[in-house]
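1. coords please:
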Amino acid sequence: MTNNTASAAGAGAQLAVRYLLMQGGNKIGVYVLADDLCADPRLRDLTLHSIIELLGTQHADKLEVELPRVNRVALIRASSRPGIDVDYLSGEVNAGQASIDYSRSCANLLAGVAPFAIERGLVAISGDVTPVRIFMEGTGHVAVVQVPTCGAAVQYAEAPTSDAPHSVTALFIQFLQLAGSTCGALFPTGNAVDVIDGVAATCIDNGAPMVILRAKDVGCTGLETPQALSTNEVLRDRLEHIRMHAGLAMRLSEQDRKTLPRVCLLAASARGSPIVTRTFTANKWHPGISILGAATVAAACVLKGTIAVGRADLEDGDRRPIAIEYATGTYTIYISVQGGQIGDCGIARTVRWLFNGEVLVPIDQPAQRASTRTP
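-> As a prediction, the model looks like this:
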C-alpha cells in the first residue's frame, strides 16, 4: 500500500483512496489503483465495500443522467509480466456479503482500464493512438486496448451512443487467445456437435463456456422475452438438465458448474441481425449476454460443423464483424479465422468519465461509512 494516510478534522488516521467513477460499455464501476488499498484481502474488501456504499448515495444527484446502483470495482496496477502493461482485477460487491467476488473479469469495465492507466501515469502516451496491453487476473485473458490519445491526452469526444449518451471515448478492444481459456479447449468435449437429452448442442469455450442450441429444437422461436421464457417451467427444467450434463462433459469443476456453462438459444432475428440469442444459466433467463459470451457465440457461427454453421459466412483468413443480438441490444464482435481455428476477437466499446475524487476511509474502522472530497 502506498503512503496515502490523511487526517480529517475531528477524526483519526484515515486512508485516502483516489478513484475514478467511469462507465465502461454499459457498466458503471469504481476504478482504483490496487497499490492504494490495504494488502490484507479482508481489509481491502471492507474498504471497497465502504467506498461503494458511499458513492452509491453521494454522486447520483451530481450527474446529469440517472445513476444505477454501483456494485463493481476495478483494481489496476502496473504489471511485472513480460509484454503486459497493467494487471486488472474486477470485483462484484454484493450487499450483505463481506467478501467480493473476483472470479470473473468484467469485459465492459475492461474498456475503462486503459484510459485509467494512462490518466494515473501507469502507461505513457505513445502517439495519436496508445495501445495498452492488459492482463485480466480473474480469467487469465490478455487484451490489447487501443486508446485515442491525439494531442497527448486521452480524447473524451462528444460521440453519443446507446451505451453512453454524453462525453465518451471510443475504444477498440482486441482479445488474444480466448479459445479454451476456461475448459482448456475450444470444443471441450472434442466434438463440434453433441447430442444431450435428444438435442443437438455445440459445447464451446471462446472466452466463456457455452452450450449453444437451436431455439426451435427446444420448442422456442428464440424471440421470446426473458420474462416470457421464465414462466415456462418445463423448458427451465430441461435446459438446466442439459446444462448440468454439458458441464460434466466440458470438464468444468464442481464450483464452476454452479453457474457454467451458460445455455444460449440461437434463432434468426426479426430486426435484421443474422443471429439472435437468449441466455440461460442456473435456472434463470438473462436479458443480456456477456461480451465474452458473445465472442463465444460468434466463434460457433463462423466455424464449420457447429449447430450454428451458416449463420455467418467467413472464409479462412478473413476478419469481419458479426452482430450478436440479445433481448435488450446488440454486440458487434470482430472475429478472424486462421487455419480453421479462431484467430482473434475484438469489440468497439465506449468509456465515459463520470467522476474523479478521493475517498477517506478510517484506518481503524475501514467498514464504517467514509467521507469524501473531490479535487
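2. contacts and neighbour counts: CA atoms only from here.
-> Fine.
3. List the buried residues in stretch 244-259.
-> M244, A246, G247, M250, L252, R257 (16 or more other Cα atoms under 10 Å).
4. Tell me the one among the residues you listed nearest to L314.
-> M250 (26.2 Å; Cα to Cα).
5. show me the contacts for that closest one.
-> C183, P188, T189, C203 (Cα atoms under 8 Å, 6 or more residues apart in numbering).
6. Redo those as a markdown table? Include neighbour count and distance to L213.
-> Shown next, in a markdown table, are the contacts of M250 (neighbours: other Cα atoms under 10 Å; distance: Cα to Cα, whole Å):
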| residue | neighbour count | distance to L213 |
| --- | --- | --- |
| C183 | 22 | 19 |
| P188 | 22 | 16 |
| T189 | 19 | 15 |
| C203 | 31 | 9 |
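7. of those residues, closest to Q338?
-> Closest to Q338, out of all of those and judged by Cα to Cα, is P188, at 19.4 Å.
8. ok but that closest one is inside a strand, no?
-> No - residue state for P188 (DSSP: H, G, I helix; E, B strand; the rest coil) corresponds to coil; a strand is not indicated.
9. just checking, it touches R251?
-> Yes - with contacts counted by Cα atoms under 8 Å, P188 reaches R251, the gap being 7.3 Å.
10. any idea how far P366 lies from A268?
-> 51 Å (Cα to Cα, to the nearest Å).
11. Actually, P82.
-> P82 is 43 Å from A268, by Cα to Cα.
12. neighbour count winner among the two?
-> A268 (18 against 6; other Cα atoms under 10 Å).
13. Please name every helix or strand in contact with the strand or helix carrying A114.
-> Following DSSP states H and E, one finds A114 within helix 110-119. Under the contact criterion of 3 or more Cα pairs under 8 Å, 6 or more residues apart in numbering; DSSP states H and E, helix 110-119 touches strand 13-24, strand 72-78, strand 86-93, strand 141-148, strand 341-362.
14. downstream neighbour of it in the secondary structure list?
-> strand 129-136.
15. Can you give me the buried ones in the helix holding A114?
-> Buried residues in helix 110-119 (16+ other Cα under 10 Å): L110, A111, G112, V113, A114, P115, F116, A117, I118.
16. Could you do stretch 339-352 as well?
-> Q341, I342, G343, D344, C345, G346, I347, A348, R349, T350, V351, R352.
17. before we move on, what about stretch 56-76?
-> V70, N71, R72, V73, A74, L75, I76.
18. Check stretch 32-48 too.
-> So, applying 16+ other Cα under 10 Å, buried residues of stretch 32-48: V32, L33, A34, D36, L37, C38, L43, R44, D45, L46, T47, L48.
19. One more sequence to fold, the one below, so I can look at both together:
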Amino acid sequence: MYSLRGTWMRGGTSKCWLFSSVDVEPLIEQAGSLDEILVSAFGSGDPRQLDGVGGGSSTTSKAAIVSRSSEDGIDVDYLFAQVAIGDRKVEWGSNCGNCATAIGLYALQQGLVAIDPVTTIVRLRNRNTGAVLLTEIDTPGGVVPSEGSAQVAGTSALGVPVGLTFIDLGADRTRLLPTGSVEDTVELHGSQYRGTMVVAGAPAALFDASDLGMTGAGSNTELMERVPLLVELRRATALLMGLSRPEDAITHAVPKVGIIAPPVDYRLEDGTLVTAGEYDVCVRMLSMMAPHPSIGLTSAVAVAAAATVRGGVVDRVVDGAATSTLRLGTPAGVLAVDVDIDADGNLTSVTLHRAARRIATAELFVSAAATALSIG
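-> This is a model prediction of the structure:
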C-alpha cells in the first residue's frame, strides 16, 4: 500500500481527481505503471468501484495529472485519464472539457500561475491531444475564489464561474475532416447510417438520428436500446478516421459518437418542457458504454465544428444558425456555445460558460492490485 495526495474537483457536470505530477511520478516505479496507480486508486475492476474513489459512472471516473508547463505560451500541462469502471484499464486518447474547467480553477488555487488583479487567464495544454484551451476566472483584487453562484444545465450545484475556450479548431480543413468527406455512410447489418466525422475538441462521429429510427429527442432510456449499435458505429468510424487499426483492441473513449436531429419539443427527466424554439439542434451522445446524461464539452465543440461543414449532418439541421451562438438541446437542457467563425466560414474558437468547485483535498491510500470482480 502507498499514499497519494489528490484534489477532488467538480467541473461542470463531471467530477475529476486531480493529481500533481510531482506526487505521482515517484510512485510509478513502485506501482508498476501510471495506469496501475489510477485503476487501483479508483477501485476499477468492480462495477461499483467499491474499494476506491471512482464514482461508478463515466462522468465521475476521471482523473488528470497536472504540472506547471515549461513550454512558452503554456501555463499548465495536464494528462487526462478516463478510468474504466468494470475493467482495470485507462483510456488516454481524449480530453475532457469539464475537467479542464476544474483544472483552470485548480491552477489558481495551487499557485501554479500568477494571479491577475482583475481576471486571470490560464493557458492549458492537453498532453493527450495537444489541444490548447483557455480558462478565464474573475480574481478581483488578486483573490482566488473558493465558491461562486454559477450553475450549468444538468446540475443544481453552484460553483465558481469559469469561461472555457477551445482555440485553433477548424482553420485546417484536412485536420477537421479526417476522412476528407463532409458526410460518410457506414453500412452495418444491411442498413446505412449517414454521419459527419470531425476532429475538433475531440474526434467525433455524428449520425443522422432518423437513420437509427429516432427523433433524437427521446429519453436516455430509449437511447440505451441503441447502445450496442452505437458501439459498433464507434468502432467502424474509429477505423475510417484512422484512430485505430483492425488488429487494435477496441476502445470506448474515442471517437465520441452521437446522434443529431432537428429541434422538437421534449421534456427533461424532471418534467421540464424544452420547446423546439429554445434550441438549434438536438444532440444525444454516448459516454463510454452508456448515454451521456448531458453532453461532454469536447462533444459540444465537435458539434459546433460540424455545424460549419456545409452539406454535413449537422449543417442540414442548423442551416447556418451557428453564426455567434449555437444552442444544443441535450438530455439535461439547453447548452449555449459561443462560436467564432472567420470570413471563410471556418470555426476558430468555441467558448462555454461553466462552473467549478473544489470538493476535497485528500490523501488516498492505494491498495495493491486486485482482480476484476463480476457482479452476478
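20. overall similarity of the pair, as a TM-score.
-> After superposition, the two chains reach a TM-score of 0.76 (TM-score structural alignment, normalised by the length of the first structure), with 338 aligned residues with a Cα RMSD of 3.6 Å.
21. returning to what we had before: I'd like the helices and strands packed on helix 110-119 of the first structure written out as TSV, with distance to K284 of the first structure added.
-> Below are those laid out as TSV (distance: least, Cα to Cα, whole Å):
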stretch	distance to K284 of the first structure
strand 13-24	25
strand 72-78	21
strand 86-93	19
strand 141-148	26
strand 341-362	26
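22. mind checking which of those is nearest H166 of the first structure?
-> When these are compared (using Cα to Cα), the closest one is strand 341-362, at 7.7 Å.
23. and the angle from that closest one to helix 110-119?
-> Angle of strand 341-362 of the first structure versus helix 110-119, following axes from the mean of the first three to the mean of the last three Cα atoms, to 10 degrees, is 60 degrees.
24. Which elements pack onto strand 341-362 of the first structure?
-> By 3+ Cα pairs under 8 Å, 6+ apart, strand 341-362 of the first structure packs against strand 13-24, helix 41-58, helix 110-119, strand 167-176, strand 329-338, strand 371-373.
25. Nearest to D313 of the first structure, out of those?
-> Of all these, strand 329-338 comes closest under Cα to Cα, at 11.0 Å.
26. who are the neighbours in contact with L286 of the second structure?
-> Contacts of L286 of the second structure by Cα under 8 Å, 6+ apart are V227, L230, K256, V257, G258, H292.
27. again, only using 10 Å
-> With contacts defined as Cα atoms under 10 Å, 6 or more residues apart in numbering, L286 of the second structure is in contact with 220, 223-224, 226-227, 230-231, 234, 252-253, 255-259, 292-296, 299.
28. Among those, name the ones in helices.
-> Under the assignment DSSP state H, the contacts of L286 of the second structure contribute N220, L223, M224, V227, L230, V231, R234, S299 to helices.
29. S94 of the second structure versus the third one, what's the distance?
-> Between M224 of the second structure and S94 of the second structure the computed distance is 23 Å (Cα to Cα).
30. and which of the buried residues of stretch 339-352 of the first structure is nearest A300 of the first structure?
-> So of those, ranked by how close each gets to A300 of the first structure (Cα to Cα), first place is I342, at 9.6 Å.
31. ok, that closest one touching A179?
-> Yes - between I342 of the first structure and A179 a contact is recorded at 7.2 Å, counting by Cα atoms under 10 Å.
32. what do those two both touch?
-> Common neighbours of I342 of the first structure and A179 (Cα under 10 Å, 6+ apart) are L186, N206, A299.
33. Dump those to JSON lines, plus neighbour count.
-> Shown next, in JSON lines, are the shared contacts of I342 and A179 of the first structure (neighbours: other Cα atoms under 10 Å):
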{"residue": "L186", "neighbour count": "26"}
{"residue": "N206", "neighbour count": "27"}
{"residue": "A299", "neighbour count": "31"}
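34. so can I have TSV of the residues you listed showing distance to T372 of the first structure?
-> TSV is the format used below for the shared contacts of I342 and A179 of the first structure (distance: Cα to Cα, whole Å):
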residue	distance to T372 of the first structure
L186	46
N206	41
A299	45
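35. So what's the residue count around L4 of the second structure?
-> Other residues close to L4 of the second structure by other Cα under 10 Å number 16.
36. I'd like the distance from the residue nearest to it when sequence neighbours are not counted to V264 of the second structure, if you could.
-> Closest residue to L4 of the second structure apart from its sequence neighbours, by Cα to Cα, 6 or more residues apart in numbering: L364 at 5.0 Å. Relative to V264 of the second structure, L364 of the second structure is positioned 46 Å away (Cα to Cα).
37. These two - which one has more neighbours?
-> V264 (19 against 16).
38. what lines up against the more buried one once you look at the first structure?
-> By TM-score structural alignment, V264 of the second structure lines up with S269 in the first structure.
39. So the closest residue in space to that match that isn't next to it in sequence, which state does it fall into?
-> Nearest residue to S269 of the first structure, sequence neighbours excluded (Cα to Cα, 6+ apart): V276, at 5.1 Å. Under three-state DSSP, V276 of the first structure falls in the strand class.
40. Next one: whatever residue of the second structure lines up with V276 of the first structure from M241 of the second structure, what distance?
-> Counting by TM-score structural alignment, V276 of the first structure lines up with C282 in the second structure. Distance of C282 of the second structure to M241 of the second structure, given as Cα to Cα: 24 Å.
41. L50 of the second structure now?
-> 36 Å.
42. M224 of the second structure too?
-> Taking Cα to Cα, one finds M224 of the second structure at 25 Å from M241 of the second structure.
43. Could you count how many residues lie near the nearest residue to Q49 of the second structure once chain neighbours are set aside?
-> Nearest non-adjacent residue to Q49 of the second structure, counting by Cα to Cα, 6+ apart: G43, 4.4 Å away. Look at G43 of the second structure: counted by other Cα under 10 Å, it has 30 neighbours.
44. Could you do S146 of the second structure as well?
-> With other Cα under 10 Å as criterion, S146 of the second structure counts 13.
45. quick revisit: most neighbours of all the ones in helices among the contacts of L286 of the second structure, which one?
-> S299 (30 neighbours).
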